[in-house]
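S.K.: pasting the structure only:
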């Protein structure tokens, strides 16, 4: 019985209504496929299958729930057991990008001065990574607590892992911080990136949990606020 339920959860989803479908397409020959329709809404279950990545990325940036369902349910298959490696890689990437953000916020960017001691550089990098790690531990802890008490989700490690993966994957806006390593941007860019991450996390959490936008925003805002206060007051980060 449990195996049957688990197998049903691993089915792909219709990007329009979010219902489970048996298959997204039928392949008759290499390069010749037919997109299947959803039995519930009668629309094509996932038209993004035939779209280029650029189109999907644009719809993700525009916060379209259809694009988030395609990415989370049909592309990454967050309900399957295959997402463990993706989760670890996503957490590490998330941690490194947060370290970049803290470093840029503090103005700890090397200016090419050859007199900088290599030991001090290593020490500074270790401190920034430690600060990012502590901030993310607070973020994840607050996220899980709010999911349990605000969204009333039963404590299930597998379910919480899916929520965590959805929130971290939807933090892709932080990748734009890497452009600050090449071009010079005002510090206000970090604020706009964080706001974009918050709104993207809200959409992803809503897609995964199917709760209202207000509840999901409250959960994401509380987790981000806890991390911000930790970095600002306890760690001395701007």
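M.R.: Nice, thanks for sending it over. Remember, predicted model here, so these are calculated numbers, not experimental data.

S.K.: from here on, contacts and neighbour counts on C-alpha atoms
M.R.: Noted.

S.K.: Measure how far the longest helix that the chain contains is from the centre of its chain, please.
M.R.: Using DSSP state H, we find that the single longest helix of the chain is helix 118-149. Remark: helix 118-149 is offset 16 Å from the chain centroid, using Cα atoms, centre = their mean, to the nearest Å.

S.K.: Provide a list of residues in contact with residue 155.
M.R.: Taking Cα atoms under 8 Å, 6 or more residues apart in numbering, we find residue 155 in contact with residue 148.

S.K.: Make sure it is indeed in a helix.
M.R.: No - residue state for residue 155 (DSSP: H, G, I helix; E, B strand; the rest coil) corresponds to coil; a helix is not indicated.

S.K.: so how far is residue 140 from it?
M.R.: According to Cα to Cα, to the nearest Å, residue 155 stands 15 Å off from residue 140.

S.K.: The following helix or strand past the longest helix of the chain - contacts with which helices or strands?
M.R.: With elements assigned by DSSP states H and E, the helix or strand that comes after helix 118-149 is helix 157-169. Counting contacts by 3 or more Cα pairs under 8 Å, 6 or more residues apart in numbering; DSSP states H and E, helix 157-169 is packed against helix 84-106, helix 188-209.

S.K.: Not counting helix 157-169 itself, show me its contacts.
M.R.: Contacts for helix 157-169 (Cα under 8 Å, 6+ apart): 72, 78-79, 87, 90-91, 94, 140, 144, 201, 204-205, 208-209.

S.K.: sorry, back to before: could you check the angle helix 84-106 makes with the longest helix of the chain?
M.R.: Interaxial angle, helix 118-149 versus helix 84-106 (axes from the mean of the first three to the mean of the last three Cα atoms, to 10 degrees): 120 degrees.

S.K.: Show me which positions of helix 118-149 end up buried.
M.R.: 125, 128-129, 131-136, 138-140, 142-147 (16 or more other Cα atoms under 10 Å).

S.K.: and what of stretch 41-61?
M.R.: Those would be 44-48, 56, 60, for stretch 41-61 by 16+ other Cα under 10 Å.

S.K.: now do the same end-to-end measure for it.
M.R.: 25 Å.

S.K.: what's next to it, contact-wise?
M.R.: Stretch 41-61 is touched from outside by 13-17, 21, 24, 35-38, 67-68, 70, with contacts defined as Cα under 8 Å, 6+ apart.

S.K.: try this one next to it:
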């Protein structure tokens, strides 16, 4: 995996030195992904040089820099690889941690709400209020552990399949941020429950599928790998997550 901080062409995913050229006096032009020529040593003979031509797509490096953020968001919702490359490589977004916490709060709230609907108590009001508050914190902790297990499963599968992909701490951190950012679909959990109807459970299932699809696309774009490997990584994450759920159920916790 190349340097996480480098710009990328959103069409062919090759490195680009810049997104646009500034010709002064307010004249800007989007850079074109051009063919570059690189030299590398052939074998152990330092005197023999080989030339490697990196073919490019000859298209604009990043057309989205001229687009409205709403259009970019719509393309990201449609899971277009170009939109993901623009967001992950060519923009500076530092809300990964805050977004992760907020998504976990949404998931904890959904579970807490379902738990309250299924439980009845005749205890005094103070005890009920304390128990409900503790249940919410417990659901937040369970959701956090399940998310951690899901990520561990993904990184384990990637490490077993292609150990050379994540060779540095920067590569690991960059992929982790991409996975957290691609989990934004969990924000839809709240409106799905607020506008409660007969198909709420179906909506929750579709949101889960959308989040997994976004995670898969984030892996594919970040590592520039095949869909098959992304699917294996997602399935591995789900196995780890379900293992944690089974462990909680054996303990006797309602998750």
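M.R.: That came in fine, so what should we check first? From a predicted model like this one, the values you see are computed outputs, not experimental measurements.

S.K.: What does the TM-score come to for these two?
M.R.: Superposed pair, TM-score by TM-score structural alignment, normalised by the length of structure 1: 0.82. Supporting alignment: 223 aligned residues with a Cα RMSD of 2.8 Å.

S.K.: Of the contacts of helix 157-169 of structure 1 - the most surrounded one?
M.R.: residue 204 (29 neighbours; other Cα atoms under 10 Å).

S.K.: Could you check how far it is from residue 31 of structure 1?
M.R.: Going from residue 204 of structure 1 to residue 31 of structure 1 by Cα to Cα gives 31 Å.

S.K.: likewise residue 3 of structure 1?
M.R.: Distance from residue 3 of structure 1 to residue 31 of structure 1, by Cα to Cα: 33 Å.

S.K.: and if you look at residue 19 of structure 1?
M.R.: Counting by Cα to Cα, the gap from residue 19 of structure 1 to residue 31 of structure 1 is 27 Å.

S.K.: Have a look at those two and say which one is more surrounded.
M.R.: Neighbours were counted for residue 19 of structure 1 and for residue 31 using other Cα under 10 Å; residue 19 has more, 15 against 7.

S.K.: hang on, the more buried one packs against residue 13?
M.R.: Yes - with contacts counted by Cα atoms under 8 Å, residue 19 of structure 1 reaches residue 13, the gap being 5.4 Å.

S.K.: Tell me the residues that contact both of these two, please.
M.R.: Counting by Cα under 8 Å, 6+ apart, nothing touches both residue 19 of structure 1 and residue 13.

S.K.: give the contact list for the aligned partner of residue 93 of structure 1 in structure 2.
M.R.: Using TM-score structural alignment to pair residues, one finds that residue 93 of structure 1 aligns to residue 102 in structure 2. The contact partners of residue 102 of structure 2, by Cα under 8 Å, 6+ apart, come to residue 187.

S.K.: and if we set it to 6 Å?
M.R.: Residue 102 of structure 2 sits next to no residue when contact means Cα atoms under 6 Å, 6 or more residues apart in numbering.

S.K.: How about the contacts made by residue 73 of structure 1?
M.R.: Counted by Cα under 6 Å, 6+ apart, residue 73 of structure 1 has contacts residue 12.

S.K.: run the last query once more with 10 Å
M.R.: Going by Cα atoms under 10 Å, 6 or more residues apart in numbering, residue 73 of structure 1 touches 9-15, 18, 20, 67, 79-80, 166, 207-208.

S.K.: What of residue 206 of structure 1?
M.R.: Residues near residue 206 of structure 1 by Cα under 10 Å, 6+ apart: 65, 68, 163, 166, 200, 212-217.

S.K.: Save those as a markdown table, and put in distance to residue 121 of structure 1, neighbour count and secondary structure too.
M.R.: Converted to a markdown table, the contacts of residue 206 of structure 1 look like this (distance: Cα to Cα, whole Å; neighbours: other Cα atoms under 10 Å; DSSP: H, G, I helix; E, B strand; the rest coil):
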| residue | distance to residue 121 of structure 1 | neighbour count | secondary structure |
| --- | --- | --- | --- |
| 65 | 43 | 19 | helix |
| 68 | 39 | 28 | helix |
| 163 | 36 | 21 | helix |
| 166 | 34 | 27 | helix |
| 200 | 34 | 28 | helix |
| 212 | 46 | 14 | coil |
| 213 | 43 | 14 | helix |
| 214 | 43 | 10 | helix |
| 215 | 42 | 17 | helix |
| 216 | 40 | 25 | helix |
| 217 | 38 | 19 | helix |
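
S.K.: Closest one to residue 103 of structure 1 out of the residues you listed, please.
M.R.: residue 200 (23.1 Å; Cα to Cα).

S.K.: The closest one -> structure 2?
M.R.: By TM-score structural alignment, residue 200 of structure 1 lines up with residue 214.

S.K.: quick one: the closest residue to that match other than its chain neighbours from residue 190 of structure 2, how far?
M.R.: Once flanking residues are discounted, residue 214 of structure 2 sits nearest to residue 182: 5.4 Å by Cα to Cα, 6 or more residues apart in numbering. From residue 182 of structure 2 across to residue 190 of structure 2, the span is 17 Å (Cα to Cα).

S.K.: Only the buried residues of stretch 202-215 of structure 2, if you could.
M.R.: Neighbour-count burial for stretch 202-215 of structure 2 [16+ other Cα under 10 Å]: 203-204, 207-208, 210-215.
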